[in-house]
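Asks: Okay, here's the prediction I keep looking at, along with the sequence it came from:
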Amino acid sequence: MHYIYNLLLHINKRAEQLLQTNSDTADSLYTKKLYFLSSAGVFILVSGLTLSTALLHLPVLTSYGISILLFYIVSLAAFIRVKRYAEVFYAVNLLYIILTTFIAILRLGGLLHSGGLLFVGLTATIFAMATTNRRITAAIAVLYAITLLAMGFLQPLLTPAPELTPNINLAYFVVNAFWISGFILLIIHYAFSQRAKIQKEKADHFEELHRLKNQLFVNIAHEFRSPITAINGMAELLQAQPNEHPQERTSVILRNSNKILHLVEQILSLSRLEEGVMPVQQVRSNIVPFVGFVVGSYTSLAEMKGVSLQFIPEIPEIVMDFDPDKTEEILGNLVSNAIKYTPSGGKVVVTACLQNTPSQCLLLSVTDTGIGIAPHEIERIFEPYYRSPDTTQHYEEGSGIGLTLVKAYLKLLNGTITVQSLQGKGSTFTISLPVLQHATFIERVAAFHQPYAEELPAFDVLNNPDELQQDMPLLLIVEDNNDIIAYLRLVLGNKYRILGANNGEDGIQQAIHHVPDVVMTDVMMPQKDGYELCRTLKNDFRTNHIPVVMLTARADLNSRITGFEHGADAYLTKPFQRKELLACLRSLLIQREKLRARYAESRTATPYHKPDADNALPDADLSNRFMEQVNSIIEQNYAQESFGIEELCHQLNISRTQLHRKLMALTGNSASHYLRAKRMEKARHLLLHTDQTISEIAYDTGFSDPNYFTRIFSHHFGKTPSVYRKEHTEAN
């Protein structure tokens, strides 16, 4: 039984490979296979029975079998050639079987002398029930019932054929009943299993479609929230400060309004395409300068990304029919995607040429040196609502329906698109459009819309913290939307020194190098997202103490939980209120100031004592280990005159800036002050618990000049070493 099941699976797979076409749905492919496999099975069995009737000299049954075999040969050959109209072929076959069987039964002398041919007609009815077309099932059932009634009425008028003796009649009755019953069961099993499979695939498809639609709504919400944040923020600033940078702030509002409009237009276009109501408005003109104009309009985006953009036409003139609006949308989507997913220093090349075989068509290729696409993702990138998980580390803004529109537009224009890609090397998207010349000629066609492109921010957003007021906290903003960075700088620039980064990887490097007081990050960003940035910073002893605020368009509960699980200290959703943001940052800095005070209080003796664990923050363990390592190194080297900040940094394997910022955050003291304070604590201990002279204590704590040691001690404790020793000795 297991062998038969595997054989049926193999036969089903081979039939699928033989009959499947690109236009097949699950139901149409099922009908094809059902028709082909049932016909092939009937052909094999009828061949054997026809051979037996020929050997037994049964002319009526032999001619009946031969007629069925010839009909099946012709119908199967025709079906394999066209691979379409399966339901028509199926219905005609069943109709032929019933009528031919009816005639054969009449020739043999009626139902009682037919050798079980009655079951053949029943088989046709059962086969009809296995189809998904209820009309065919009803028609075949009615026809079978009519033939049965007709044979019943005609039975008294018929004379049995002399070739069928009672024994032969009984033998063929049993044989036909046996093989037809088995064949019916087999077909029913196949039909039900295939239908169950199709229903499961449909359910899975709808579930996936539902998931992808939900993902689309999440992506669109994200894309809407970011520009709305910029619009609301700039509008609020314009209202509060109408005379400060009105033109720049207005341009930010207009740019982000156009971004929202572009997203809405994409969604509406997809809806019209799915409903089949998208009109085609073709003109006849030279398409080469039109393509050059569309490609050239993305030059500013390419320059901002540091990507080289070229258009190389093979010939200067290709006059053909094309829809300017849809052609611009197709090419614009491909060019903007190529630029977005190509790293700085890469290049994007657009070519145009004619292909003359088998019919003349225009080939437009967009080639980039970007991140590439995984082989298993190439087919899926054109699916509605789909966004490749492989681009998680290279996130770029977009709803994820651009390529769906591209393929739908090309289908509408009788065009095609192919993709060749190597991960890490780049991709080539090639579109093919038929060259026809039927539309009205226009001398020059201009693009209908300026394509959406990221523009440079209206304000400078990246500052060198060393050039700003050193008494203000240092804030690192990690955000891939330049308008949001510009707005945040306007809101926070008078209270914080601001650094900026446009992706998670750059944000991590900036945080490690500058060790800011606070990090504010988006979640969905290129290279590394906000979750990865937060996790990395919280697991690095150089940066684990830094508060991280996630300022993002992801407003769902799971995203918030994920953010906190990765170590985020606060989670704000766009669009946000300016007062809420300021209060959040102020609260985090106050919290860190309290932690700093606890560390400072704990630095009253050697060896180092940890702050109260009950009051420590979740990331305090790394900070405790860092401080223990610092104090251990100082304890081992404080007596050496040559031991200073550079030597301490070398042993900790961090830079002077990182050490300074870390100690300032944890203790409120610079590295030099902290080292000096530790030496003073050691000197105080020697003064009170040994009989060493002041000079000896100075040398033992790393000072080469006793007079300089006395000045430092007096500044630190408010008394000279000798007075300090005398007062504490008398007190004891």
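Replies: Thanks, I have it. Numbers count the residues shown, from 1 in each chain.
Asks: CA only for contacts and neighbour counts going forward, please
Replies: Fine.
Asks: Neighbours of residue 46, how many?
Replies: Using other C-alpha atoms under 10 Å, residue 46 has 18 other residues around it.
Asks: In addition, the following structure is provided for comparison:
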Amino acid sequence: MNFSTKINEIGRLIDNYFTLPGDKPEALATRKNFFFFLVRGIPLVATLGIVFFFQGCIHLATAFWIFTVSELFILLIFMLKRKHTILFVLINQYFYILFSFVAVVYFGGILYSGGTVFIGLAGALVSLSFLSPNQIKYLFIIYICSIIIEAFLQPLLVPVPELTPGLNLLLFVLHLLVISFSLYITLRTYLQQSLKAKKMEAEHLKELDKIKTKFYTNITHEFRTPLTVILGLTNPSLKMNSTKLKKNISLIRRNGNRLLQLVNQMLDLSKLEAKAMQVSYIQSDICPFIHSLIEPFTHLANKKNIRFQFSTEQKELNMDFDPEKMESIVSNLLSNAIRYTPQGGSINFSVSVQSPEHPENTYGYSPLPVREYNSSQLLSIRIKDSGPGIEKSEIPKIFERFYQVESDTASRNEGSGLGLLLVKEMVNLLHGNIFISSTPGKGTEMKVLLPISNKAKKTEFEEEFTMQGEGEEVKNLNKTKVRNDKELPVLLIIEDNHDVAAYIKMVTDKKYELLSSENGIKGIEIAQENIPDIIISDILMPGINGYEVCATLKNDFRTSHIPIVLLTARTDKESQITGYEKGADAYVTKPFDPRELLVRLEKLIEMRENLKTKYKTLSLVPEPDMEESRDPEEIFLLKTKEILNRYYSEDSFNAEALSQQLGISRSQLFRKLKALTGLSASRFINFYRLSVAKQKVLKSNLNISEIAYEVGFNDPAYFSRLFTKEFGSAPTLFRLNTSDNTSDHS
């Protein structure tokens, strides 16, 4: 082990020894600095005592040894009681001033004590690195008072004979060097701390700015989503009759309530932080009230295929509670749990009564101090989910303003970021406590404890709440409507917000056959299976986000041709650029005009129709290099042409055989070719055979029957009918007319 390694090992041991539970980095740094300050000075002072002893200066040596022993004693006590660093700093610096005063008086005053007065100044200066301004002020006041007293006592003091003028000068220079060194150390420490503080402040401001930007982006998304539904359903261009409008009143009202809830959350938080929020207790049975609060969330959980379990041992519990505060606490905690719990997961919600004697440190981390409850019973509300969990280092931060956990599911879990902060402040206002324990990959448990009392006026609580679940009109709109009267373009809607999905379905219902998915993973599966004509996808969704959906479908030859419209509340250019980089064909921001959405969809389908002629004629042009082509549609058609080129002469080669060669289902092949060329798979195979036959009619001397057999038709008459339909004349006349035209040209 080399020298630097040993030094590093010693440094780690010192860090471990001085690190205490719950320490901040600043506390550890202060503790270590004071330790090194004492350790550096003690050997030097002890050595000087020995030197002066051998020089016969017994009084001087004794003074140095008294100072050494006193410093050693302070150091040893500090090592044992290292938590109270500032107290030991104060004791040490006051000792410097006291020792300086006694030594000056003993050795004959300021002029004859060899600059011992500087020891007190050194103590006062060193305090600048450790103490608060108020503590430093009193230190300097006492030091200055000691100098004034020494000056008044100077005529009465007698110099010690062993302190000769030469030794007095030497000690003066020595003490001046000590004070200079102390001043240097103090200034260096101050500058280092100042630079470090500025750097930390800059980093903090940068991080705060980043978090604020994310917060405002997320809160904008939270506002834009309900606004999309409200503004959309009240848009005059929809021309809804009174019956249809009446059916959608509950949809508009629910999204209006969501906006109101967001605004109230922000106002409540402002009131809490300004200490302006009042508690309005009522005394009633809290059990039916909690039942009414969780009812909407059971519907929401079922809708997400989450197993929601509620348990309580209390059939009746009369206590004081504030209905608004309790609703805010329970609603935010349950919303959080449902938001982060994946489909197929579980949430356990339980209510019980417990005594305050149970040690709270077994519940997990709490952002609030330990409570001394004035109640013999506590209401315990426990919510446990099977979500992704939270890293231990992030748990203390989730109750901070603007902070949101970074995770694989972050894209779908972006919200206002106020919920847990609001819960913490509400619980604190109610003199309770909140705890969280979490294991990454296993889930999170939140526990709220509130004191039970019966002091408020008794009130009969009326159970009155609005269902937050999905209305019947939304459920009905979720059903895919299959039309048999005429063929409509197939539109796939990938949107996790049921109200927004319902609104899009209402806007597009008459013009498209609708498919829907509430998450990206299922949306990709539906797209690959059904090959829709166009897709609308939200960006922030469960599982994978809209960008990933877009990239996945655009890189799959089965779905690469499908136009994709990304729908989001994000209006910044960076988000739009990211969408286009992933292959999006259009970008629509919430809230949107229904006419704009319909026009975008219509124009994208028109563009796809215009490309059909190009893709259809690929079978007639010379075959380009597939590796040079970057268009996935061209690559697909050229690959199809390559297969047809090998098998077109076999009369048994059909659409089923082609789909097997391409590795996709027959229905997928049908939808893909229909979207690209306007032809079914069977018609596309025949078109290719006829295109080859056309070349043989023009450039070979084979008779028409021979050409028909060569291109895979075992019925020459059927071949002639198809040829005539495709090219406008029978094969024989086509050859004759072409030959005549060539001759006339010559």
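Replies: Right, received. Where do you want to start? Every value quoted in this text rests on a predicted model; they were computed, and no experiment measured them.
Asks: Tell me the first helix or strand C-terminal of the longest helix seen in the second structure.
Replies: The helix spanning the most residues in the second structure, taking DSSP state H as the definition, is helix 165-233. Sequence order places helix 242-247 as the next helix or strand after helix 165-233 of the second structure, per DSSP states H and E.
Asks: superposed on the first structure, where does that next one end up, distance-wise?
Replies: In the superposition with the first structure, the average deviation recorded for helix 242-247 of the second structure is 2.3 Å (mean C-alpha distance after the TM-score superposition for the first structure).
Asks: Tell me which helix or strand comes right after that helix.
Replies: helix 249-273.
Asks: Tell me what angle that following helix forms with helix 165-233.
Replies: 160 degrees (axes from the mean of the first three to the mean of the last three C-alpha atoms, to 10 degrees).
Asks: Off-centre distance for helix 249-273 of the second structure?
Replies: Relative to the centre of its chain, helix 249-273 of the second structure is centred 22 Å away, using C-alpha atoms, centre = their mean, to the nearest Å.
Asks: repeat for stretch 299-318 of the first structure
Replies: On C-alpha atoms, centre = their mean, the centre of stretch 299-318 of the first structure falls 27 Å from that of its chain.
Asks: Could you tell me the end-to-end distance of that stretch?
Replies: One end of stretch 299-318 of the first structure sits 23 Å from the other (C-alpha to C-alpha, to the nearest Å).
Asks: Would you mind measuring from the counterpart of residue 436 of the second structure in the first structure to residue 523 of the first structure?
Replies: Applying TM-score structural alignment, one finds that residue 436 of the second structure aligns to residue 418 in the first structure. As judged by C-alpha to C-alpha, residue 418 of the first structure and residue 523 of the first structure stand 33 Å apart.
Asks: Between those two, tell me which one has more neighbours.
Replies: residue 523 (25 against 13).
Asks: OK, contacts around the aligned residue in the second structure for that one?
Replies: Per TM-score structural alignment, the equivalent position to residue 523 of the first structure in the second structure is residue 539. Contact partners of residue 539 of the second structure, counting by C-alpha atoms under 8 Å, 6 or more residues apart in numbering, are 545-547, 566-568.
Asks: repeat that with 10 Å
Replies: 411-412, 494-496, 520, 545-550, 566-570, 575, 579 (C-alpha atoms under 10 Å, 6 or more residues apart in numbering).
Asks: Inside strands: which ones of the residues you listed?
Replies: Among those, DSSP state E puts 494, 566-568 in strands.
Asks: Closest one to residue 677 of the second structure out of these, please.
Replies: residue 566 (25.0 Å; C-alpha to C-alpha).
Asks: Go ahead and confirm residue 360 of the first structure touches residue 434.
Replies: Yes. Residue 360 of the first structure is within contact range of residue 434, at 6.4 Å (criterion: C-alpha atoms under 10 Å).
Asks: Are there residues contacting both of the two? Which ones?
Replies: Counting by C-alpha under 10 Å, 6+ apart, the shared contacts of residue 360 of the first structure and residue 434 are residue 354.
Asks: still on that earlier bit, just confirm the match of residue 436 of the second structure is within a strand.
Replies: Yes. Judged by DSSP: H, G, I helix; E, B strand; the rest coil, residue 418 of the first structure forms part of a strand.
Asks: Please name the nearest non-neighbouring residue to it.
Replies: residue 430 (5.3 Å; C-alpha to C-alpha, 6 or more residues apart in numbering).
Asks: Counterpart of the one you found over in the second structure?
Replies: Per TM-score structural alignment, residue 430 of the first structure is aligned with residue 446.
Asks: so where does its match fall, helix or strand?
Replies: If you go by DSSP H and E, residue 446 of the second structure is part of strand 443-451.
Asks: That strand vs the first structure, mean deviation?
Replies: Relative to the first structure, strand 443-451 of the second structure is 3.1 Å off (mean C-alpha distance after the TM-score superposition for the first structure).
Asks: I'd like to know which elements that strand is packed against.
Replies: strand 318-321, helix 323-340, strand 346-354, strand 378-385, helix 419-429, strand 433-439 (3 or more C-alpha pairs under 10 Å, 6 or more residues apart in numbering; DSSP states H and E).
Asks: closest one to residue 243 of the second structure among these?
Replies: Using C-alpha to C-alpha, those put helix 323-340 closest to residue 243 of the second structure, at 32.8 Å.
Asks: ok so, going back, out of residue 360 and residue 434 of the first structure, which sits in the busier spot?
Replies: Higher neighbour count among residue 360 of the first structure and residue 434: residue 434, with 19 against 14, using other C-alpha under 10 Å.
Asks: Report the spatially nearest residue to that one, omitting neighbours in sequence.
Replies: residue 361 (4.3 Å).
Asks: what's the spacing between that neighbour and residue 487 of the first structure?
Replies: 48 Å.
Asks: Then residue 163 of the first structure?
Replies: 99 Å.
Asks: for residue 510 of the first structure, same thing?
Replies: Separation of residue 510 of the first structure from residue 487 of the first structure (C-alpha to C-alpha) stands at 20 Å.
Asks: again with residue 373 of the first structure
Replies: On the measure of C-alpha to C-alpha, residue 373 of the first structure and residue 487 of the first structure end up 35 Å apart.
Asks: So for the two, which sits in the more crowded spot?
Replies: residue 487 (24 against 21).
Asks: measure stretch 437-454 of the second structure end to end?
Replies: For stretch 437-454 of the second structure, the first-to-last residue distance is 31 Å (C-alpha to C-alpha).
Asks: If you could redo that for stretch 694-710 of the first structure, that was the one I meant.
Replies: For stretch 694-710 of the first structure, the end-to-end distance is 8 Å (C-alpha to C-alpha).
Asks: Distance from that stretch to the middle of the chain?
Replies: 65 Å.
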